[in-house]
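Visitor: could you work out the structure for the sequence below:
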Amino acid sequence: MNFDGILFFPVTPFDAQGRVDVDLLRTHIGDTLAHHPGGVFPACGTGEFHALSASEAATVVRAAVETVGGRVPVVAGTGGPLGHALEAARAAADAGADALLVLPPYLVGGTQDGLVAYVEQIAAASDLPVVVYHRATAQFTPATVRRLAENPRVVGVKDGVGDLATAQLIVRAVAETGRDDFAFFNGLLTAELTQGAYRGIGIPLYSSAAFAMVPEVANAFYRAYVDGDDVRRMLLLDRFYTPLVALRDETPGFGVSLVKAGVRLGGLPVGPVRAPLVDPTPEQTERLAAILDAGRALL
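Guide: You can find the predicted model right below:
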């Protein structure tokens, strides 16, 4: 599976009654597709997978697949409680997704053998390839990732831990298997801040939360990154991403909440986040608007 461009994680819109708003979701994805993401990841972290029922996740994925229409890969979220994960995996396959992103199991942490069993049971639930998300209750050792990479259905790792030494060893462990079809992603919050370092250890892909709310700014950074234009990349980091991260770090969960607020500021009424996340205050929303305007001004 090849990805050429920024990885786009859409938000999940909710209507006034708190239901998934499929029409707004289609608009959100369709409008952002015009900015040429390398892949679409519905019902994942930014899409509030943690707060969706299995049937809601299935609805989100089906709408995404239909809207994307095969233009780029669609990688659906699954994970959490194992039964929920299996149900979401099967539904994503039925909806026509191209792959699964396996989020960490719910609440408990297991041994490395237990984590392998968790991934392999999800992989066996459908015929879709899977990408494992290395973070939280699913932190894999390099040896475990090498073991998983022996399974051809496991096609990638997304790193959300931020330990560069371990990430480097994971890349090398997969290289020992001889696989050349394995994808590595930087999945840290606001990954643009760390992507220069990740590229240096052999992880060229990254997910961009900013792409969901200001795709033109995210693409400007991506072009500078790909072209090696470090002057422009640093300008965007200093004047846009650094203040965005400072605001994000004020409140737990703002890695999702700010993105949804940014989409609302862009004119799409995607509704609030679901509990336990909270939306930005009016004052924080004003500051977010100023940061987004500053980013656009740099273009």
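Visitor: from here on, just use CA atoms for contacts and neighbour counts.
Guide: Fine.
Visitor: strands of the stretch 151-299 of the chain, start to end?
Guide: With DSSP state E, counting those that start in this stretch as the criterion, the stretch 151-299 of the chain has strands at 154-159, 183-186, 205-206.
Visitor: dump those strands into a markdown table; add distance to residue 7 and mean neighbour count as well.
Guide: Formatted as a markdown table, the entries for the strands of the stretch 151-299 of the chain read as follows, by distance: least, CA to CA, whole Å; neighbours: other CA atoms under 10 Å:
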| stretch | distance to residue 7 | mean neighbour count |
| --- | --- | --- |
| strand 154-159 | 11 | 24 |
| strand 183-186 | 9 | 22 |
| strand 205-206 | 6 | 24 |
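Visitor: would you turn those into TSV with distance to residue 193?
Guide: Conversion of those to TSV gives the following (distance: least, CA to CA, whole Å):
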stretch	distance to residue 193
strand 154-159	14
strand 183-186	11
strand 205-206	11
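Visitor: out of the ones you listed, flag the one nearest residue 198.
Guide: Taking CA to CA as the criterion, strand 183-186 is the member of the strands of the stretch 151-299 of the chain that comes nearest to residue 198, at 6.8 Å.
Visitor: among the strands of the stretch 151-299 of the chain, which is nearest residue 294?
Guide: Proximity of these to residue 294 was assessed by CA to CA; the nearest stretch is strand 205-206, lying at 22.8 Å.
Visitor: now the second one, please; I'll put the structures next to each other:
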Amino acid sequence: MTTQLFEGVYPAMVTPFETDGRIDFEQLRADARRLEAAGVDGLVPVGSTGESATLSHDEHVEVVEAVVDAVEDVPVIAGTGSNNTREALELSRRAADAGADALLLISPYYNKPEQDGLLEHYRTLADEVDLPQIVYNVPSRTGRNVDPDTAVELASHPNIAGFKAASGDVGQISEIIERTRDEAFAVLSGDDGMTLPLLSIGADGCISVVANVEPERTCAMVGSALAGDYERARRLHHELGPLTRQLFVETNPIPIKEAMHIRGHGTPHIRSPLTRLSEPHRETLEAELRRLAEADLKDRGGAR
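Guide: Presented below is the predicted three-dimensional model:
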């Protein structure tokens, strides 16, 4: 069996802001340390959840540097993708210089390249930046799917080490897993609701939104599945299910920013054009977070 470089749980970190919109680096570093202490396998700053679309290039690099400096023993996978290959290359080089251990590269969005264009884009980055790289396929955001043939061809490049699968197409993801089993190429769920189903067909872990507020449960679920304990993994999957659904009732990262605030991890401030979570959804989200916290207290009480 081929050993994968990426396995387990990688929270897609939020970028916390002060009320005036500046990055709250103190909270960012505290989040990184909290998640590392909870047992995650790595951290993913400045992706979609980290509001990369509204960060300047300098802010991108500053966030990566802060997370790298905050953690002791987990890899930092920096989001450095763009729909402009030259811009993605610049961001990737700067992230590498800032100490990132790997890169997460969203497929080019809006301009909708053909599959040959996707191959050229990713090969250029992999040839020029000597870090492990994860192809991120989320066609609901980009308007273009990374087809299985393209993913499989990219898997043969020594610097392309993984695929973040957020297409919602289990058949397509299963095909990519099947056809890359002999490669050192990890397939990671990019959709929290699909993490357990994808693990059951051979995925290696997840880049997770819910892990920002429930890192222990997420790690326990993924770890159980990877160890073959699907009874425990299913129980944890269903425990997390209502919260996971609430985290996507509005555009990510709107709900997770609110959830972090409810849990005491920074302000709910989010950069325009996104807006704060609506009040009815806020109340339901708070109830779900309370339910899980009460379950933890009950479990600890029973353990005594």
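Visitor: just to revisit the earlier point, looking at the strands of the stretch 151-299 of structure 1, which is closest to residue 13 of structure 1?
Guide: Proximity to residue 13 of structure 1, assessed across these by CA to CA, is greatest for strand 205-206 (23.3 Å).
Visitor: tell me which strands and helices the closest one is in contact with?
Guide: If contacts are counted by 3 or more CA pairs under 8 Å, 6 or more residues apart in numbering; DSSP states H and E, strand 205-206 of structure 1 sits against strand 183-186.
Visitor: just give me the match in structure 2 for residue 24 of structure 1.
Guide: Aligned counterpart of residue 24 of structure 1 in structure 2: residue 27 (TM-score structural alignment).
Visitor: can I assume that match is in contact with residue 18?
Guide: No - applying CA atoms under 8 Å as the test, residue 27 of structure 2 and residue 18 come out as separate, 9.3 Å apart.
Visitor: so whichever strand or helix holds residue 143 of structure 1 corresponds to what in structure 2?
Guide: Under the criterion DSSP states H and E, the helix or strand holding residue 143 of structure 1 is helix 142-149. Aligned using TM-score structural alignment, helix 142-149 of structure 1 spans residues 148-155 in structure 2.
Visitor: and the matching stretch, what's buried?
Guide: By neighbour count, with 16 or more other CA atoms under 10 Å as the criterion, the buried positions of stretch 148-155 of structure 2 are 148, 151, 152, 154, 155.
Visitor: what does residue 46 of structure 1 correspond to in structure 2?
Guide: With TM-score structural alignment defining the correspondence, residue 46 of structure 1 maps onto residue 49 in structure 2.
Visitor: can you tell me the SS state at that match?
Guide: Using DSSP: H, G, I helix; E, B strand; the rest coil, the structure places residue 49 of structure 2 in coil.
Visitor: tell me how many other residues surround it.
Guide: A count of neighbours around residue 49 of structure 2, defined by other CA atoms under 10 Å, yields 23.
Visitor: these two touch, right, it and residue 14?
Guide: Yes - between residue 49 of structure 2 and residue 14 there is a contact under CA under 8 Å: 5.4 Å.
Visitor: where do the contact lists of these two overlap?
Guide: residue 253 (CA atoms under 8 Å, 6 or more residues apart in numbering).
Visitor: circling back: quick one, what contacts the match of residue 46 of structure 1?
Guide: Here residue 49 of structure 2 is in contact with 12, 13, 14, 15, 209, 252, 253 (CA under 8 Å, 6+ apart).
Visitor: buried ones from those residues, can you make that a PyMOL selection?
Guide: In PyMOL, selecting the buried portion of the contacts of residue 49 of structure 2, with burial taken from 16+ other CA under 10 Å, looks like this:
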select buried, resi 12+13+14+15+209+252+253
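Visitor: okay, the contacts of residue 49 of structure 2 in TSV with distance to residue 279 of structure 2 next?
Guide: Conversion of the contacts of residue 49 of structure 2 to TSV gives the following (distance: CA to CA, whole Å):
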residue	distance to residue 279 of structure 2
12	24
13	23
14	21
15	22
209	21
252	16
253	16
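Visitor: what's the end-to-end length of stretch 252-267 of structure 2?
Guide: With CA to CA, to the nearest Å as the measure, stretch 252-267 of structure 2 spans 16 Å from end to end.
Visitor: isn't residue 147 of structure 2 right next to residue 115, touching?
Guide: Yes - Residue 147 of structure 2 sits in contact with residue 115 when judged by CA under 8 Å, with a separation of 7.4 Å.
Visitor: give me the common contacts of those two.
Guide: By CA under 8 Å, 6+ apart, residue 147 of structure 2 and residue 115 have no common neighbours.
Visitor: residues in contact with the aligned residue in structure 1 for residue 189 of structure 2?
Guide: Residue correspondence, TM-score structural alignment: residue 189 of structure 2 in this structure matches residue 186 in structure 1. With contact taken as CA under 8 Å, 6+ apart, residue 186 of structure 1 is in contact with 158, 159, 160, 195, 198, 203, 204, 205, 206, 207.
Visitor: ditto for residue 89 of structure 2
Guide: By CA under 8 Å, 6+ apart, the neighbours of residue 89 of structure 2 are 80, 125, 128, 129.
Visitor: switch to 6 Å and redo it
Guide: Residue 89 of structure 2 sits next to residue 125 when contact means CA atoms under 6 Å, 6 or more residues apart in numbering.
Visitor: tally of neighbours for residue 235 of structure 2?
Guide: Other residues near residue 235 of structure 2 come to 12 when the count uses other CA under 10 Å.
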